[in-house]
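Peer 1: coords please:
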Amino acid sequence: MADAVFLDRSLCRAPDLAVAVNAAITLERPLLVKGEPGTGKTELARQIAASLGLPILEWNVKSTTRAQQGLYEYDAVSRLRDSQLGEARVHDIGNYIRKGKLWQAFEADAKVVLLIDEIDKADIEFPNDLLQELDRMEFHVYETGETIRARHRPVVVITSNNEKELPDAFLRRCFFHYIRFPDAETLKRIVDVHFPGLKPRLLDEALNQFFELRGAQGLKKKPSTSELLDWLKLILAEDLSPEDLKRPAGEMLPRLHGALLKNEQDVALFERLAFMARRQR
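Peer 2: So this is what the prediction gives:
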């Protein structure tokens, strides 16, 4: 704890986030941040790094990512090729070790923020495969026989879109923080960054329809901030007015709904709702 760096609450966009970050640092545990896509989890980690005044290392997880890649990878093929060519570098196996993001964070000269982004994209065993390394802050390199230990314990931020359940053993070792979907006022500030000067009446009408859409029961995929921004971009490109956005009686789907709804089940849901509404009139 001697080199711990804590987050000043006044520098953070939300007091509860500062509490979560400082709790994770105090407990020396990773901070697991969950929330819907588009709620700013990745950007939040960058803000944490900026607020703490620390560099950030980002490990973007994919469906094919293995936990071992975060530690290191041994390029046996290149070594074999070099041995066949008689290269002198072949005698030092370290020339064929590619350091992963955890290794880079562990050997850094000062504390860093390590972001493991979208951990739920990987195989279900991926989180468990990192338990020991994140607990002990060390790992063994079998090819060279050395043990890599963290010089300074990094602030580990792990994000998840909640697409799949994470193992209980992994969850027990994390401090949890959930980012709620932004309210209307927060979304207005986000929109203003991307579309400054958007007419208030147009934005109000668009947000009303957006939240109505999100609030529908039975949606398979609720539209996120990213879909809202795409929709507004199309609305501006079509030069639509607030009146143009208003739906005719009996219509449930908004204009240009393909930017908001991304599967046929959700479109069919609103078509059924519109049909039922017309029958009841």
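
Peer 1: going forward, measure contacts and count neighbours with C-alpha atoms only.
Peer 2: Will do.

Peer 1: Number of residues surrounding residue 174?
Peer 2: 21 (other Cα atoms under 10 Å).

Peer 1: Name the nearest residue to it, ignoring sequence neighbours.
Peer 2: residue 30 (5.0 Å; Cα to Cα, 6 or more residues apart in numbering).

Peer 1: what about that neighbour, distance to residue 127?
Peer 2: As judged by Cα to Cα, to the nearest Å, residue 30 and residue 127 stand 12 Å apart.

Peer 1: same question, residue 79
Peer 2: From residue 79 to residue 127 the distance is 30 Å (Cα to Cα).

Peer 1: buried set for the longest helix along the chain?
Peer 2: Using DSSP state H, we find that the single longest helix of the chain is helix 264-280. By neighbour count on 16 or more other Cα atoms under 10 Å, the buried set for helix 264-280 is 266-267, 269-271, 273-274.

Peer 1: Find out how far that helix is from the centre of the chain, if you would.
Peer 2: Distance, stretch centre to chain centre, for helix 264-280: 33 Å (Cα atoms, centre = their mean, to the nearest Å).

Peer 1: what do you get for stretch 38-46?
Peer 2: The answer for stretch 38-46 is 6 Å, by Cα atoms, centre = their mean.

Peer 1: and for comparison, fold this next one:
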Amino acid sequence: MKFAGTETYVADDDLALAVNAAITLERPLLVKGEPGTGKTELARQVAESLNLPIIEWHIKSTTRAQQGLYEYDAVSRLRDSQLGDERVHDIANYIKRGKLWDAFAATEKVVLLIDEIDKADIEFPNDLLQELDRMEFHVYETGETVRAATRPIVIITSNNEKELPDAFLRRCFFHYIRFPDAETMKRIVEVHFPGIKERLLTAALTQFYEIREMNGLKKRPSTSEVLDWLKLLLAEDLTPEDLRRDAKSALPKLHGALLKNEQDVQLFERLAFMARRGG
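Peer 2: Next comes the predicted model:
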């Protein structure tokens, strides 16, 4: 069971090695990197490559660890007892399975994605330590213990918005997805836009990396954003010459795909103003 990328996902050697190491060690793979570098998509592509089902648990700021195991709906049980419903005599009718329970109960190996774990409360990772380590948990309402029939491949993503506890990190295999260099980015673009003209691609990526390296930029554009930008360039049938910026406006063509806040737009406008004054 080896992952080496797919036809639609370019994985470098380091990333493939990290995925396969986590599978061999049977430890969760913790993937960090800039937003838009393909962390969430990695789990889906691992599932596709290994021909496995995937269970996705997308974390929000209000998500609690218990929700990944199960939830007991006491309110519904109380209502049913008042209505004389026969279901009330079996408490299992009011236990709602969480994503971890689904993964543990699967009869075949699955990929379990825990997406953006850093969005939740700081105690969230610690609350899952034992369950992810032992691959089991206890249901207090019914007295049963849920054990993983087949250990899932667990992939956890983080945008580095907050530090994760050391005890949690010790139980994971870690990989940081570095931002692709120009050559890797060309391979990624070729997957999404096969046959794109070399001159247009070179001109667009040159401008894209110049923008990313600009001092003072609040949010650097990501891989997903350059793909959106290229899609627009192709839709508008622009040429490399159309991408050239003049002194009147330092903003790139269709800049809304790359620049996502007013501070960065104003930065380019100030550069254009200074260039005109210097001229």
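
Peer 1: Just give the number of residues close to the equivalent of residue 157 of the first structure over in the second structure.
Peer 2: Here residue 157 of the first structure is matched to residue 155 in the second structure, going by TM-score structural alignment. Residues lying near residue 155 of the second structure (other Cα under 10 Å) number 27.

Peer 1: List the contacts of the closest residue to residue 70 of the first structure other than its chain neighbours.
Peer 2: Counting by Cα to Cα, 6+ apart, residue 100 is the residue found nearest to residue 70 of the first structure once chain neighbours are left out, at 4.4 Å. Listed by Cα atoms under 8 Å, 6 or more residues apart in numbering, the contact set of residue 100 of the first structure reads 69-73.

Peer 1: Can I get the buried part of those residues as one ChimeraX selection?
Peer 2: Buried subset of the contacts of residue 100 of the first structure, written as a ChimeraX selection, criterion 16+ other Cα under 10 Å:
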select :69,70,71,72
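
Peer 1: Of the contacts of residue 100 of the first structure, which are reproduced in the second structure?
Peer 2: Retained in the second structure (both residues aligned by TM-score structural alignment, their matches' Cα atoms under 8 Å) from these: 69-73.

Peer 1: if I line the two up, what does residue 223 of the first structure land on in the second structure?
Peer 2: Using TM-score structural alignment, residue 223 of the first structure pairs with residue 221 in the second structure.

Peer 1: Hmm, residue 61 and residue 117 of the first structure touching each other?
Peer 2: Yes: assessed by Cα atoms under 8 Å, residue 117 of the first structure is found in contact with residue 61 at 5.8 Å.

Peer 1: what's the closest non-adjacent residue to the corresponding residue of the second structure for residue 189 of the first structure?
Peer 2: Under the alignment (TM-score structural alignment), residue 189 of the first structure maps onto residue 187 of the second structure. Nearest residue to residue 187 of the second structure in three dimensions, chain neighbours excluded: residue 10, at 7.2 Å (Cα to Cα, 6+ apart).

Peer 1: and the strand or helix carrying the match of residue 189 of the first structure, how far from the chain's centre?
Peer 2: Element membership for residue 187 of the second structure, per DSSP states H and E: helix 182-192. Chain-centre distance of helix 182-192 of the second structure: 19 Å, with Cα atoms, centre = their mean.

Peer 1: That helix vs the first structure, average distance?
Peer 2: When the first structure is overlaid, helix 182-192 of the second structure sits 3.2 Å from its aligned residues on average, using mean Cα distance after the TM-score superposition for the first structure.

Peer 1: Mean distance between the helix or strand following that helix and the first structure after superposition?
Peer 2: Along the chain past helix 182-192 of the second structure, the next helix or strand (assigned with DSSP H and E) turns out to be helix 198-212. After superposition onto the first structure, helix 198-212 of the second structure sits on average 1.4 Å from its aligned residues (mean Cα distance after the TM-score superposition for the first structure).

Peer 1: and helix 198-212 of the second structure, which residues are buried?
Peer 2: For helix 198-212 of the second structure, using 16+ other Cα under 10 Å, the buried residues are 200-201, 203-205, 208, 211.

Peer 1: Kindly report the same for stretch 147-154 of the first structure.
Peer 2: 148-150, 152-154.

Peer 1: I figured residue 65 of the second structure hits residue 131, correct?
Peer 2: No: using Cα under 8 Å as the test, residue 65 of the second structure is too far from residue 131 to be in contact (10.2 Å).

Peer 1: Just give me the match in the first structure for residue 97 of the second structure.
Peer 2: When the first structure is aligned by TM-score structural alignment, the residue opposite residue 97 of the second structure is residue 99.

Peer 1: picking up where we left off before, so which pair among the kept ones among the contacts of residue 100 of the first structure is furthest apart in space?
Peer 2: For these, the farthest-apart pair by Cα to Cα is 70 and 73; their separation is 8.4 Å.

Peer 1: and for the two, which residues touch both?
Peer 2: The contact sets of residue 70 of the first structure and residue 73 overlap at 99-100 (Cα under 8 Å, 6+ apart).

Peer 1: Quickly find the element holding residue 50 of the first structure.
Peer 2: Using DSSP H and E, residue 50 of the first structure falls in helix 41-52.

Peer 1: Lovely, talk soon.
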